[in-house]
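Engineer: following is a predicted model, sequence given first.
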Amino acid sequence: MSSRCALLLEIIFALLLPPLGVCLRYGCCTAEFFVCLLLTILGYLPGIIYALYAIVLVNPDRDEYRDRYYTLA
């Protein structure tokens, strides 16, 4: 779980350069990063919206699909 200071920095980076904020949270070779990069290229505002959604609302530590996979394996 990230600290409040790290979360605040990720949000600030997401407002300035959306893929950078997502990269700090998820890593640079993930689907979230490439979706954010594509949305930012297509339009700056959709990139910001997705970056804020991915950083604030989605918790990378609790992925329901990953949990289902590990219970099947």
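Structural biologist: Perfect, I can see it now.
Engineer: when you work out contacts or count neighbours from here on, use the C-alpha atoms and nothing else.
Structural biologist: OK.
Engineer: could you give the number of residues near Cys29?
Structural biologist: Number of residues near Cys29 (other Cα atoms under 10 Å) recorded here: 9.
Engineer: one more to weigh against that first structure:
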Amino acid sequence: MDTNKLLLIVIAILLPPVAVFLKSGMGKDLLINIVLCLLFFIPGLLHALWVVTK
């Protein structure tokens, strides 16, 4: 596993929108993740992990 990917996974657990931004930049994934994090934290976390690992 890459060190960068491992670092992104740790960031995704702590701050999901930041990890999505670092992985995919400004876009629909970031917007979806922010909305999910505002509604509930766990769906935002799962979405961030999915974006980082895909």
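Structural biologist: Cool, the structure landed. Since the structure is predicted, the reported quantities are computational estimates derived from the model, not experimental observations.
Engineer: tell me how the two chains score on TM-score.
Structural biologist: The TM-score (TM-score structural alignment, normalised by the length of the second structure) is 0.92; 54 aligned residues with a Cα RMSD of 1.2 Å.
Engineer: Leu39 of the first structure maps to what in the second structure?
Structural biologist: Taking TM-score structural alignment for the superposition, Leu39 of the first structure sits opposite Leu36 in the second structure.
Engineer: who are the packing partners of the helix or strand hosting Phe33 of the first structure?
Structural biologist: Assigned by DSSP states H and E, Phe33 of the first structure falls within helix 31-42. Applying 3 or more Cα pairs under 8 Å, 6 or more residues apart in numbering; DSSP states H and E, one finds that helix 31-42 of the first structure contacts helix 18-26, helix 44-52.
Engineer: which one of those helices is the most hemmed in?
Structural biologist: helix 18-26 (a mean of 23; mean count of other Cα atoms under 10 Å).
Engineer: where in the second structure does that helix align, residue-wise?
Structural biologist: Going by TM-score structural alignment, helix 18-26 of the first structure sits over residues 16-24 in the second structure.
Engineer: give me the mean distance between the matching stretch and the first structure.
Structural biologist: In the superposition with the first structure, the average deviation recorded for stretch 16-24 of the second structure is 0.5 Å (mean Cα distance after the TM-score superposition for the first structure).
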